[in-house]
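Undergrad: A structural model of the following input is requested.
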Amino acid sequence: MAEERTDIATMRDWVRRWGRLHLADPNVTSVGVGIKETGGEPTGEVCIQFTVREKLAPAALEAAATRALPEKLRIQTVTVPTDVVERSFVPAHRVVPEAASDERTERLDPVRPGLSISHPTVSAGTLGAIVHDLRSGEPVMLSNWHVLHGPAGAIGDEVLQPGTHDDNSGDPRNVVGRLLRSHLGAAGDGALASLEHRGADPSILALEVVPEEIADPELGDRVVKSGRTTAVSHGVVSRVHVMVALDYGDGAGERSIGGFEIAPDPRREAEQNSLSDGGDSGAAWMLKSGNGRTSTVLGGIHFAGSDTPDGRERALANYASSLRDKLGFSLSPATAAARAAQEVAARGCDPDFLLHPVVPPELSQAHREDAARLDGEVLIPYTHFSLVQSASRRFARFVAWNIDGGRLRRIDRAGQRFRLDPRLPEEVQVGEDLYRGNDLDRGHIARRADLTWGTDAEARRANEDSFLFPNIAAQMARYNQSGRGGVWGQVENSLFEQVEVQQLRASVVGGPILAEHDREYRGVQIPGAFFKVVYYVVGEELRAQALLLAQDLTGLERLDLSSFSTYIVDLADLEERTGLAFAPAADGRSDSGAARTQAAGPVLLESADDIPW
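TA: Just a heads-up that it's a prediction; the model follows:
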């Protein structure tokens, strides 16, 4: 058995390297690893098997612009037999007959694999599986490119359930999500769509199993699918590592697609009408266990069927593992959520989070030279926030973060401890030594409550990241208490309560003002003032509100900090105090939202309700 698998692996590599060259022959429809046939019956000998549109006599080859295929191939040190079978294939959505049951073509909530689904310009296909997006961690729908995308489609287009062929009324309730990603090529014919307007039941209709694992089928494996048109179909894997030339029509043309082939299961022929028919595209092929029952192992996604007059039916499926790797999904919600949280952390603050871009503040040359670096970059990413760390002052020069008010989660801070960021040198961070035995508090710059949004894993990672010392600034206890209970701590809440902010989203830049005359304590200069700029969108206009927290505006050098006040200031004023150049926006203080042409003086705030959003 080990030797046979080695031979198959060698043949697989040959198909991947040379298969497309043979598919350039207009008569060759596919090439893969299969079982040699004699008189239409399998011999048991593993071979490289070609399928052709028409088997021709040697004298007719030249006239048909084709050539003879080799009887044997020398692959490395192994001589491999070949086989030529007359068979061609079409995508399994072209002519869509009536479905096996009305349930599969109805609008259902929750949606289930096995139901009708399509892009608005496509007739109908099958929802193959509910999987989990590695980018967002959310449940999404898996089917074919030619079902959810099609030649006329684009990323972001609506996806319908049921598909257009089954309900062309234009009912807006049929919209179930939007196209997220797709692929048409050697890795397969696949697409992912968001699930926005309905719930999801991941169990496959009529099979009643939930895919939990992915495995590549081998020759002879028994498989089963549940498709929109033919309902439950039983098959046997007849070829593996197949490359097929498939015509996707105007706008896409002929493409080389990778996958495996399925023949009807002779043990179950009396129980099924067909292996594949129009509308089955996208259905999941599940592997069977040794006892014949449907397992929880997903082998592939159906994408084509044979179109051959001899009636020797075959189906083609993409390897689920290839689509998984190409499209970026997992069957495990926990795995997807963890990966998504890692990706979010790697991205940091998103400058395109709002309708208009909000880029991080520009640094002066001196500040850039003073910045700590991670992998050569001064902007250091965390989950939902990014910052620039001053190496000399050991505090953040600024922190930039995103707030999604519609997706905030309550995450308990119990058990969290303040700690150094292990990615940065200890000498550029103020750590625990500064705070022992005094009235200094470890104050979050980006509020913990602002960051804990998104999926559960994402929010929990943001919660953990918020306790890293680069996001912490030394604050007198009375300042910190005032900040939590007073105007400063209520700024973001006030915005969402008072303003029709687009999508309940905001981007914020904040931090300590690192002044030269700040008082030194335990070898660390303690910031005497803090700033915050809140960006938000009203209608289609980007606005900004700039605030300053200090004891007063003339005596910032004093450190008794007994009476903090919050002021509204202009961006120009804040730029002068911080040495940062902020992203421009309309001034939130103006009734019209128009940008001010002249700098206005600081305005003292008595309450968060007084902020003129």
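Undergrad: drop to CA atoms for contacts and neighbour counts, all remaining ones
TA: Fine.
Undergrad: now the one helix or strand residue 177 maps to, how far from the centre of its chain.
TA: Assigned by DSSP states H and E, residue 177 belongs to strand 175-185. Averaged C-alpha coordinates place strand 175-185 at 11 Å from its chain's average position (C-alpha atoms, centre = their mean, to the nearest Å).
Undergrad: That strand - contacts with which helices or strands?
TA: Helices and strands touching strand 175-185, by 3 or more C-alpha pairs under 8 Å, 6 or more residues apart in numbering; DSSP states H and E, are helix 145-148, strand 158-160, strand 188-194, strand 254-264, helix 320-327.
Undergrad: Now the second one, please; I'll put the structures next to each other:
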Amino acid sequence: MRKFFRNKGADYLDDPNVSSVGVGYKHVDGKPTGELAVQFTVNEKVSEPEALEALGTSPLPESITVNGVKVLTDVIERSYEPAFHRAPEAATPPRKTRRQPDRTTRAVAPGPAGDCAVATVKDRQFDPEICGLGTKSIGAFEIGPAPKHPAADGEISSGGDSGAAWMFRSGTGAATITVLAGLHFAGEANGSSDEHALACLQQSVFEKLGVTLTPPASEEAVANVGFGPNFLSTPVPLPEVKFDIAKANDGSEVLHYTHFSLAMRKSRRFAAWVAWNIDGGSMKKVSRKNIDFVNDPRLAADAQVGNELYGANGLDRGHLARRADLLWGSTSEATKANRDSFIYTNITPQMDDFNQSARDGIWGKLEDAVFADVDVDDLKVSAFGGPVFADDDRDFRRVKIPREFWKVLVFMENGELEEQGFLLRQNLDQLEVLDLDEFRVFQVPLAEIEQRALLRFPQALRDADLQVAVEAITEPLDSIAAIHW
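TA: As a prediction, the model looks like this:
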């Protein structure tokens, strides 16, 4: 049912008569039963075709099918009105009142007594909309009356309640636990005897506004915990390599950053693999402006390819662990992960026809696609990625440029470990003249990635691999929809 809401829910909300789509107990003769159903609330409930046409609405299905399971639907007539209360604006002292003059202004230049001006204010225009804040869909739940615990005045929602907190309270013996359930939004329309209210899920509100109730820690206090092999409910260890690894100043072969880890191939000075965790339930929006690409001070300068490779040549500084994937957790965590992603150990040269997100390429959408098309347990994904090193890679500015990249996405679905592998090929033949050929993305078996990247993944991933035929390497994906999850 969650998959249905994610994939189809927004389509039903385009109907002007549909006010919400969710899960609830099916009603029969106005009373709730114990059977769960996909629940639609509508502003006006009608069944005749003429009445539907007059409302500009369409019939809703009697059932929907998800993964072969038939689920009944329920349509309930509901009307909501925000319970706002207009508070009087505090009076501003006259001497602190700000005036905005028009062009009819007379001024006196500064002198021994200061300066002054007089203006006539007229025809002031203003935009009542809040700039930059569009309409967004918010997760919500409905509150109905409890027959055994009626409200003192019989009212669930009253004027001025908007924004108030709804609390869930449960008691076990002497202990009572109270948690924030949501924020009040609206109640029944005036004159309606059907008492009910609507509240927004607080986490949905916080995510849309980019706020948290967790006290922020300083960015310096966030540790480089790196990739978590126990991030999913089934352990996913790091891969083993079959070639030389560069060591950090302290002798470490694996470098840890915020939410990702990597190992460097010594002979090529690029990462052999990068492993990162993605928590889709706590993503943050963090700006990438004014962040410089820098070398990792834990490695010698000649052990990593830095800024000397790039500039006016058609090569982008391409993130291996995608920047957007790392921006989760607390605000401080997301901010530090954002900066860590720009360290050159996480960067490889990539032709700009696939690295730039504006190109609308498949490669940069793989992680988004798994959340959109798969019912991922706990909204958590672990990912691995890196370049394919070949002896015949092109030399450019005394650096061999990889022309293939691989990516592996690992997640839990219905308690089972799943894995998907992808390979990207870029054409570097036209590097000098910037006549860029389009890139191609293939869905491939894990064994193919292991062979090309000279890696060995843990047996748990091998067992979870979708057995894509080797012939699939010759069939590039033409869209995200072509992925076989």
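Undergrad: Can you calculate the TM-score here?
TA: For this chain pair, the superposition-based TM-score is 0.54 by TM-score structural alignment, normalised by the length of the second structure; 283 aligned residues with a C-alpha RMSD of 2.9 Å.
Undergrad: pretty sure residue 202 of the second structure contacts residue 182?
TA: Yes: A contact is recorded between residue 202 of the second structure and residue 182 when judged using C-alpha atoms under 8 Å, the distance being 4.7 Å.
Undergrad: Would you mind giving the residues in the first structure matched to the strand or helix carrying residue 207 of the second structure?
TA: Per DSSP H and E: residue 207 of the second structure is located in helix 202-209. Counting by TM-score structural alignment, helix 202-209 of the second structure pairs with no residue of the first structure.
Undergrad: Now the following helix or strand past that helix on the first structure. Mean distance?
TA: Using DSSP H and E, the helix or strand that follows helix 202-209 of the second structure in sequence is strand 240-241. Aligned to the first structure and superposed, strand 240-241 of the second structure gives a mean residue distance of 0.8 Å (mean C-alpha distance after the TM-score superposition for the first structure).
Undergrad: how about the nearest residue to the aligned residue in the first structure for residue 228 of the second structure, chain neighbours excluded?
TA: Structural alignment (TM-score structural alignment) places residue 228 of the second structure against residue 350 in the first structure. With C-alpha to C-alpha, 6 or more residues apart in numbering as the measure, residue 402 is the residue that lies nearest to residue 350 of the first structure, at 6.9 Å, once sequence neighbours are left out.
Undergrad: how close does that neighbour get to residue 454 of the first structure?
TA: Look at residue 402 of the first structure and residue 454 of the first structure: by C-alpha to C-alpha, to the nearest Å, they are 11 Å apart.
Undergrad: Could you check which of residue 202 and residue 182 of the second structure is surrounded by more residues?
TA: Legend: neighbour count by other C-alpha atoms under 10 Å for residue 202 of the second structure and residue 182, higher for residue 182 (23 against 20).
Undergrad: Quick one: residues contacting the more buried one.
TA: Applying C-alpha atoms under 8 Å, 6 or more residues apart in numbering, we find residue 182 of the second structure in contact with 140, 165, 166, 167, 199, 200, 201, 202.
Undergrad: Name the residues of the helix or strand hosting the third one that are buried.
TA: This points to residue 166 of the second structure. When secondary structure is defined by DSSP H and E, residue 166 of the second structure falls within strand 165-172. Buried residues in strand 165-172 of the second structure, counting neighbours by 16 or more other C-alpha atoms under 10 Å, are found at 165, 166.
Undergrad: Touching that strand from outside, list them.
TA: 176, 177, 178, 179, 180, 181, 182, 183, 184, 199.
Undergrad: Only the buried subset of those residues, as a ChimeraX command please.
TA: Selection command for ChimeraX covering only the buried members of those, criterion 16+ other C-alpha under 10 Å:
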select :181,182,183,184,199
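Undergrad: quick one on the thing from earlier: need the counterpart of the residue nearest to residue 350 of the first structure in the second structure.
TA: So, by TM-score structural alignment, residue 402 of the first structure is matched to residue 277.
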